[in-house]
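Visitor: This is the structure alone, sequence omitted:
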């Protein structure tokens, strides 16, 4: 008789065809999905609350600078992990439909559930302590692209140009969907490199916990950001993906 006490529940990864979308559509579709990373016998987990889309033809993307070995993942099949170093830390993306296009997983929020219990959250906090070495609050654990990767121990040498793995690192759909989505320009794009494009999407319910809240004080709705129903955000992304 098998010992069920050591059996670890397994999440169900998103199907391969999920990634066969334009980067803008994929960026919206990824909101609410859960990144699960198996480490030391536990599934660490964070819900994706912020994404950014990048296209080959616009100047804000890495791919627009040309093909290199380090960027090869963006030119590989949709759903390939693309990682690079940003601000001294690891940053995670995945390729989408269209050569050179992809989505940056910009920030997340820790998930505690049957698959990823409280012990998993404690492990994430141990991996990503505060600047003073103390315990980082859950809402700040994954509030940025490098913090997200640090909390889940997802590193460039281990995962760049690889596929998601059902037993190590995957994206999971637990049924949650945002009801409202904030759309805004991407962060950190240099002047003159298509910094005006509204290619950043944030789950409005978690906007206070993303990299930078698009709806923070001083920001004007309709000028600095748009507050959309999920269906409207999906429709806009689909319309923009159609060839002219």
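Guide: That came through, no problem. If you're wondering where the values come from, they're calculated on a predicted model, not measured in any experiment. Residues are numbered from 1 along each chain as shown.
Visitor: from here on, contacts and neighbour counts on C-alpha atoms
Guide: Will do.
Visitor: if I look at residue 62, how far off is residue 55?
Guide: Using C-alpha to C-alpha, to the nearest Å, residue 62 is found at 9 Å from residue 55.
Visitor: Which one's more surrounded, those two?
Guide: Neighbour tally, residue 62 and residue 55, criterion other C-alpha atoms under 10 Å: the higher count belongs to residue 55, 24 against 18.
Visitor: quick one: the helices in this structure?
Guide: 23-29, 118-127, 138-141, 145-152, 156-159, 230-241 (DSSP state H).
Visitor: before we go on, here's another structure to hold up against the first:
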């Protein structure tokens, strides 16, 4: 149990290291609904995790399958180590899971307003991640993608790759929210021939229209394009 004297606020519930010591697919489901808390410029920025992708060492879609490098070392470290890399010209956030080479990509989130993060926090996130024309990006689109999420939370590869959580700067909080349903489907952007068929992408159904790509979108059929999972997510 976390020492109350080290908590950033009295009701904070940082996920313990043991939370991440599980199969990457199970972890990808368990992370849905949890809140990334980031202290920046004197404010707490918060985003609820709504979309994740699991990656395993033995499958061809994972970075770890390409072999150990200094840049990828976080994936071979204990569960709960941050792995960050560059994708599509931006930064991407991952957490290592149980087993060497396994991890979870935080694919998208949704800004959270509560007693910790108020409208001023949201405004700061919008300033960090403006629209292409310089206007404030709508809240529902602010973290709708892995690089957008990192930009809105001011998370950079050089600062956080291979680092551990720090309750004073960055951690994952459990505010007791639980998804009612989880959607399971194939991952996005996996090249042909690199296990693109594996259903290792997971989405909180309540936020599906705010994620990178809605699994329930137009012309998509349940049972063919995605599965709906029920608690406690054993199918993961």
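Guide: On my side now, so go ahead. A quick note: this is a predicted structure, and the numbers were derived from the prediction, not measured.
Visitor: Could you get me the TM-score between them?
Guide: Once the chains are laid over each other, their TM-score by TM-score structural alignment, normalised by the length of the second structure reads 0.95; 228 aligned residues with a C-alpha RMSD of 0.9 Å.
Visitor: ok so, going back, mind putting the helices of the first structure in CSV, distance to residue 96 of the first structure and mean neighbour count included?
Guide: Output for the helices of the first structure, formatted as CSV (distance: least, C-alpha to C-alpha, whole Å; neighbours: other C-alpha atoms under 10 Å):
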stretch, distance to residue 96 of the first structure, mean neighbour count
helix 23-29, 5, 26
helix 118-127, 28, 19
helix 138-141, 27, 20
helix 145-152, 18, 25
helix 156-159, 17, 14
helix 230-241, 12, 16
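Visitor: Nearest to residue 216 of the first structure among those would be which one?
Guide: Nearest to residue 216 of the first structure among the helices of the first structure is helix 138-141 (16.6 Å), distances taken as C-alpha to C-alpha.
Visitor: mean deviation of the closest one from the second structure?
Guide: Mean deviation of helix 138-141 of the first structure relative to the second structure after superposition (mean C-alpha distance after the TM-score superposition for the first structure): 0.2 Å.
Visitor: Identify all contacting residues around that helix.
Guide: For helix 138-141 of the first structure, the surrounding residues in contact (C-alpha atoms under 8 Å, 6 or more residues apart in numbering) are 109-110, 121, 124-125, 128, 147-148, 151, 209.
Visitor: Reformat the helices of the first structure as CSV; add distance to residue 11 of the first structure.
Guide: Formatted as CSV, those follow (distance: least, C-alpha to C-alpha, whole Å):
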stretch, distance to residue 11 of the first structure
helix 23-29, 19
helix 118-127, 15
helix 138-141, 22
helix 145-152, 16
helix 156-159, 19
helix 230-241, 25
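Visitor: and residue 226 of the first structure, what does it touch?
Guide: Residue 226 of the first structure touches 182-184, counting by C-alpha under 8 Å, 6+ apart.
Visitor: For residue 80 of the first structure, which of the helices of the first structure is the nearest?
Guide: Of all these, it is helix 156-159 that lies closest to residue 80 of the first structure, at 9.4 Å by C-alpha to C-alpha.
Visitor: So which of the contacts of residue 226 of the first structure wins on neighbours?
Guide: Counting neighbours by other C-alpha under 10 Å, residue 183 leads those with 27 neighbours.
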